[in-house]
Each structure stands twice: as structure tokens, then as C-alpha cells.
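Asker: A predicted structure for the sequence below; I have some questions about it.
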Amino acid sequence: MTDAEWAVVRPLLPVPGWLRGRGGQPEAYCHRAMLDAIRYLVDNGIKWRAMLADFPPWDRVYAFFRRWRDHALVREFHDRLRGRVREESGRDAEPTA
């Protein structure tokens, strides 16, 4: 992910509970590294266990993805990103169809 892409994506990510004072431990890996790993997996169609050593361990990336999926954060992130793209193109943030 380029720095320009990260600048767009970063504010759209949900804030972890420990940063909002809700307790819990800080996460061991950067969200940018996790998203890069997930993008690599989707783009190349590899299996979780075939994740390159340049990324965090596959089981940590999978746990991150699974937690986001189970709490509907993947859908929320997608909806926020879609709304931003639509607004930048001069359209209403919510699709009518």
C-alpha cells in the first residue's frame, strides 16, 4: 500500500478499543501491515499458510481478518470507502439502487 493510499484508508479504519479507553491490549502488528497482507492474499489467490515471511505470521493475519469479519468491520470499512469514493466523484454517498 502506498503512502497516498494509506493516507486515504487510515481515517476510515475503526479505532481499536484500547485507544478509546475500553481496555484490552495494544495490537502486536500495525494495521497497515495487516491490510497489506490481506490485499496480497486476495490479489494472488494464495492460502493463508502460504503468506510470505515479509508479512506478519499467517495465523495473526487470519485472526485479525476473522475478528473484523465477525464484528462486521469489513463491511463497515467497505461502506465508508465506497461513500468516500462516491462523494469525491460528485455523487451521493449512499447508492440509490
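Answerer: Great, that's in hand.
Asker: contacts and neighbour counts: CA atoms only from here.
Answerer: Noted.
Asker: packing partners for the helix or strand Ala63 falls within?
Answerer: When elements are assigned from DSSP states H and E, Ala63 belongs to helix 58-70. Contacts defined by 3 or more Cα pairs under 8 Å, 6 or more residues apart in numbering; DSSP states H and E place helix 58-70 against helix 31-44.
Asker: got another one to weigh against that:
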Amino acid sequence: MTDAEWAVVRDAMPVPSWLEGRGGQPEGYCHRRLVDAVRYLVAGGITWRAMPADFPAWDRVYALFRR
């Protein structure tokens, strides 16, 4: 994902609770990496569990986008 694409997508991402002072802990993965993982999944037509190890764990990627 280019920086220009990320600038558009970033505004649509949910703001983590801990950044808004509502408690919780910092997230373990960068949102940009999570979006890149979903784009890879869609482009390649692979299953969630076939996500390469270069990306965050498939269940963390799935958890963000199942909301």
C-alpha cells in the first residue's frame, strides 16, 4: 500500500480505545500491516489460515475486520 493510499484508508480505521483515554492496552500490530494482510488475502484468494508469516497472525487480522 502506498503512502497516499494509506492516508485515505487511515481515516476509516477505528481509533483504539487507549488513545481516546477509555482504557485498554496498546495494540500489538500496526493497522497498516493489518490492512496489507487483508489486501493480500483478497488478491490471492487464499484462506485466513494460509496467511504468510510475514503478516500478523491470521486471527488478529480477522478479529479487526469482523467487527
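Answerer: Great, that's in hand. This structure is a prediction, so every number in the text was calculated from the model and none was measured.
Asker: before we move on, the earlier item: where in structure 2 does the helix or strand just after the helix holding Ala63 of structure 1 fall?
Answerer: Downstream of helix 58-70 of structure 1, the next assigned helix or strand under DSSP H and E is helix 73-88. For helix 73-88 of structure 1, there is no aligned range in structure 2, judged by TM-score structural alignment.
Asker: tell me the angle of helix 73-88 of structure 1 relative to helix 58-70?
Answerer: 70 degrees (axes from the mean of the first three to the mean of the last three Cα atoms, to 10 degrees).
Asker: buried residues in helix 73-88 of structure 1?
Answerer: Neighbour-count burial for helix 73-88 of structure 1, counted by 16 or more other Cα atoms under 10 Å, picks out 73-74, 76-77, 80-81, 83-84.
Asker: and the residue nearest the centre of structure 2?
Answerer: Leu34 (2.2 Å; Cα atoms, centre = their mean).
Asker: returning to what we had before: okay if I get the buried residues of helix 73-88 of structure 1 as a markdown table plus distance to Val9 of structure 1?
Answerer: Shown next, in a markdown table, are the buried residues of helix 73-88 of structure 1 (distance: Cα to Cα, whole Å):
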| residue | distance to Val9 of structure 1 |
| --- | --- |
| Leu73 | 14 |
| Val74 | 13 |
| Glu76 | 13 |
| Phe77 | 9 |
| Arg80 | 10 |
| Leu81 | 8 |
| Gly83 | 12 |
| Arg84 | 10 |
